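J.: Sequence unavailable; structure follows:
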């Protein structure tokens, strides 16, 4: 059984991370899944085995802020993926019977579904069941794993924390059996705060077998977004004056403050983006050339914006606007959604992102929307209901692009970290 995997996509290749308890096994090829018929209510035409719930949820959350209501058929498909105990797997083809013990329920799919169904509205029962399940699989250290019973990881903890915050449960009410809050658990993934270390301010996805932590840009972006208080449920375009990215403050003993943790992570992200000309690169793998990583760059943009660093975030968002069109077309609905999150977070127009209308491109990947409204009408409705006019439901930094036929499963180790 694969205890945990994250997914990052390109047009025809996705990198999946597989870890054991705390081990990083050698790379190996994933068995090819049997062909799966694409449900008519699902966004995207790629095999949904590994990302069906993710891409559907991302599509809904992106449409929500644009004033687009997905079709009832699409909503019914997502709700129908839920197991009786409240959890969501990545995808299940057979929904006439409840999930059995072999169904791979996962916290990331469940958290993204909570956010998506909360944005759509009218699905309180499904959201409540999912929230109950997520709380039931929290680890004693206050964090969450990808699959229940595995060690906590930074990405899953950040994503689930954001989803539960959005459902009305604040961090202090989410302590694990050890008495730690999820944010306190996240601080345990800090790699370094040494001012002379190029990895200062960074966070790791998870310790390796020996307990050592290695820097991960996507994990750092996850922690920054969560520690900034915008870890998944909503992100508002910051109204405060832009904050310059500062060097990581303090050492581990001084990083107990989530705001300090966010500042340190933002510093690391900004330096890493600048080093690559405004974007992140895929992890180097045997026989695979490192290339610009559009999905994780978008994650970093959202994280920097969430922490108030608009200038640094906008620089990379501009790079995405100029260079991401071909990638998004190949990757599908999740890619369009993620770019839309980055556009909004930096005050850009997702309907004119480098000349592309991300909203219409996203809509075209699934069933025709039920209702389409102007974004201004959606924002006014949010104000009338007591929300922020700039509220943007996001999935934090657990971005999963639509996957091609090839899936590469790799261990996460020192040489294969995302930079």
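T.: Alright, I've got the coordinates. Predicted model only: the values in this text are computed from it and were never measured. Numbering: from 1, shown residues only.
J.: Please make it C-alpha for all contacts and neighbour counts, starting now.
T.: Fine.
J.: And the helices in this structure?
T.: Shown for the chain, the helices assigned by DSSP state H span residues 52-65, 72-80, 107-120, 124-136, 154-166, 182-187, 217-227, 258-275, 294-306, 310-323, 325-331, 333-345, 358-363, 375-384.
J.: Any chance of the ones you listed in CSV with mean neighbour count as columns?
T.: Conversion of the helices of the chain to CSV gives the following (neighbours: other CA atoms under 10 Å):
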stretch, mean neighbour count
helix 52-65, 29
helix 72-80, 17
helix 107-120, 27
helix 124-136, 17
helix 154-166, 28
helix 182-187, 25
helix 217-227, 32
helix 258-275, 24
helix 294-306, 31
helix 310-323, 21
helix 325-331, 18
helix 333-345, 29
helix 358-363, 22
helix 375-384, 15
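J.: how about CSV for those helices, with distance to residue 410 added?
T.: Putting those into CSV (distance: least, CA to CA, whole Å) gives the following:
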stretch, distance to residue 410
helix 52-65, 20
helix 72-80, 29
helix 107-120, 19
helix 124-136, 27
helix 154-166, 17
helix 182-187, 23
helix 217-227, 16
helix 258-275, 22
helix 294-306, 17
helix 310-323, 26
helix 325-331, 20
helix 333-345, 22
helix 358-363, 29
helix 375-384, 41
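J.: Next up, a structure to set beside the first:
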């Protein structure tokens, strides 16, 4: 699920010309960037986000990330448990000027929970998230901000990953699902979700918010969303829709939105009828989670044919989104329309700690010794890796 955000981040993304926190790739790496960070662009608005997605995607394909990469992400945490989009100097305590946000915090919880061994950090982060929950049960991007579908959904993913039951995380008796259901629209409006009400309280269908909310209202996140059983994706009104019903309605909206061209359109000003690759990848995950692989097949095929250039320009978060979309549908991220997404993602950061698992489920560790190289040649050891931890 690709989550996008408060007014501050949305404003920033308009400035940098994308629909996501990811920034267009620069021609050459900046020497000032931390060595453990994925990507070569300015991390001010998306450093923690893209790092989290990169680590989640690598975990999903059984690549153990570099210790430096994990350490950089963990080291971004503030003393109160929260994360900001980026801290240039983690040795300095977080102060009141630093903009903490729920999206960076929740994405990090999902990444560190998947990798394991960071229970203290993730527990502190979840405690902070609970402390800034709104009275409607949801979350905004910034603490105290109005709840939105995207932020609420990424926090649900964090709760899921940390072992908490989102339905039991209440504020004034309301859960995150209550907040999302308030943002769901009737079938007359396509059954979509709104990002958040406008100043007059009106809800407007938003494909990005819908893709996030379908996964969120099912109680899933980036580490747990996978293809569900094949299901009919028709919209059906109910006086008091259940989360499952709202998810089906949202998926029906997405299915209709991608039916003609195979992709979701960009909502940026001046981008009429222009594909939004990231949102389309999110829609694939949402459609697979609620309607099964058949429901997601069309936009997945479109991404396989058309996303390589976008991912190369956009960097690690884009590769991660495509890997998660492929995994949700049972496709091979190492041969995604002829592109090895895993290799491309790995190339944007420090070398991973281990080799990846091959298709048979066996890890291949190449052990090269100087004596062997001079004598009998190169030996190798095949060892089975335990099934990765399921969040």
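T.: Thanks, I have it. As the structure is a prediction and not an experimental result, all values here were calculated from the model.
J.: Drop the TM-score for these two in here.
T.: Superposed pair, TM-score by TM-score structural alignment, normalised by the length of the second structure: 0.86. Supporting alignment: 355 aligned residues with a CA RMSD of 2.2 Å.
J.: coming back round to it: can you tell me which of the helices of the first structure comes nearest to residue 88 of the first structure?
T.: helix 107-120 (4.8 Å; CA to CA).
J.: so that closest one matches what in the second structure?
T.: With the alignment judged by TM-score structural alignment, the segment of the second structure matched to helix 107-120 of the first structure spans residues 102-115.
J.: how much does that stretch stray from the first structure?
T.: Once superposed with the first structure, the aligned residues differ from stretch 102-115 of the second structure by a mean of 0.6 Å; criterion: mean CA distance after the TM-score superposition for the first structure.
J.: Mind checking the helices of the first structure for the one nearest to residue 15 of the first structure?
T.: For the helices of the first structure, distance to residue 15 of the first structure was read as CA to CA. The smallest value, 11.7 Å, belongs to helix 294-306.
J.: The second structure: matching residues for the closest one?
T.: Against the second structure, the aligned range for helix 294-306 of the first structure is residues 277-289 (TM-score structural alignment).
J.: residues making contact with the matching stretch?
T.: Outside of stretch 277-289 of the second structure, the residues within contact range by CA atoms under 8 Å, 6 or more residues apart in numbering are 1-2, 20, 207-208, 211-212, 214-215, 225-228, 251, 254-255, 263-264, 293-297, 299-300, 303, 307, 310, 318, 321-322, 324-325, 328-329.
J.: Can you find the partner of residue 237 of the first structure in the second structure?
T.: Under the alignment defined by TM-score structural alignment, residue 237 of the first structure corresponds to residue 227 in the second structure.
J.: What distance do you get for that match to residue 188 of the second structure?
T.: Separation of residue 227 of the second structure from residue 188 of the second structure (CA to CA, to the nearest Å): 27 Å.
J.: Between the two, which is the more surrounded one?
T.: Taking neighbours as other CA atoms under 10 Å, residue 227 of the second structure and residue 188 compare with residue 227 leading, 24 against 10.
J.: what's the distance between that one and residue 89 of the second structure?
T.: Residue 227 of the second structure sits at a distance of 40 Å from residue 89 of the second structure (criterion: CA to CA).
J.: Next up, the contacts around the aligned partner of residue 179 of the second structure in the first structure.
T.: Applying TM-score structural alignment, one finds that residue 179 of the second structure aligns to residue 185 in the first structure. Contacts here follow CA under 8 Å, 6+ apart; on that basis residue 185 of the first structure touches 141-143.
J.: And for residue 330 of the second structure?
T.: Applying CA under 8 Å, 6+ apart, one finds that residue 330 of the second structure lies in contact with 227, 293.
J.: swap in residue 29 of the first structure?
T.: By CA under 8 Å, 6+ apart, the residues touching residue 29 of the first structure are 407-409.
J.: What's the match for it in the second structure?
T.: Taking TM-score structural alignment, residue 29 of the first structure has no aligned residue in the second structure.
J.: Look up how far residue 12 of the first structure lies from residue 29 of the first structure.
T.: With distances taken as CA to CA, residue 29 of the first structure is found 15 Å from residue 12 of the first structure.
J.: sorry, back to before: and the match of helix 294-306 of the first structure, how far from the first structure on average?
T.: On the superposed models, the aligned residues of the first structure are on average 0.3 Å from stretch 277-289 of the second structure, with distances taken as mean CA distance after the TM-score superposition for the first structure.
J.: residues near residue 201 of the second structure, how many?
T.: By the criterion of other CA under 10 Å, residue 201 of the second structure has 8 neighbours.
J.: Ok, residue 199 of the second structure next?
T.: 7.
J.: how about it, what's its match in the first structure?
T.: In the first structure, residue 199 of the second structure lands on residue 209 (TM-score structural alignment).
J.: and its match, how far is that from residue 15 of the first structure?
T.: 21 Å.
J.: give the contact list for residue 145 of the second structure.
T.: The neighbours of residue 145 of the second structure, taking CA under 8 Å, 6+ apart as the test, are residue 139.
J.: before we move on, what about residue 219 of the second structure?
T.: With contact taken as CA under 8 Å, 6+ apart, residue 219 of the second structure is in contact with 156-157, 160, 166.
J.: biggest separation within those, which pair?
T.: Pairwise distances across the contacts of residue 219 of the second structure peak at 8.7 Å for 157 and 166 (criterion: CA to CA).
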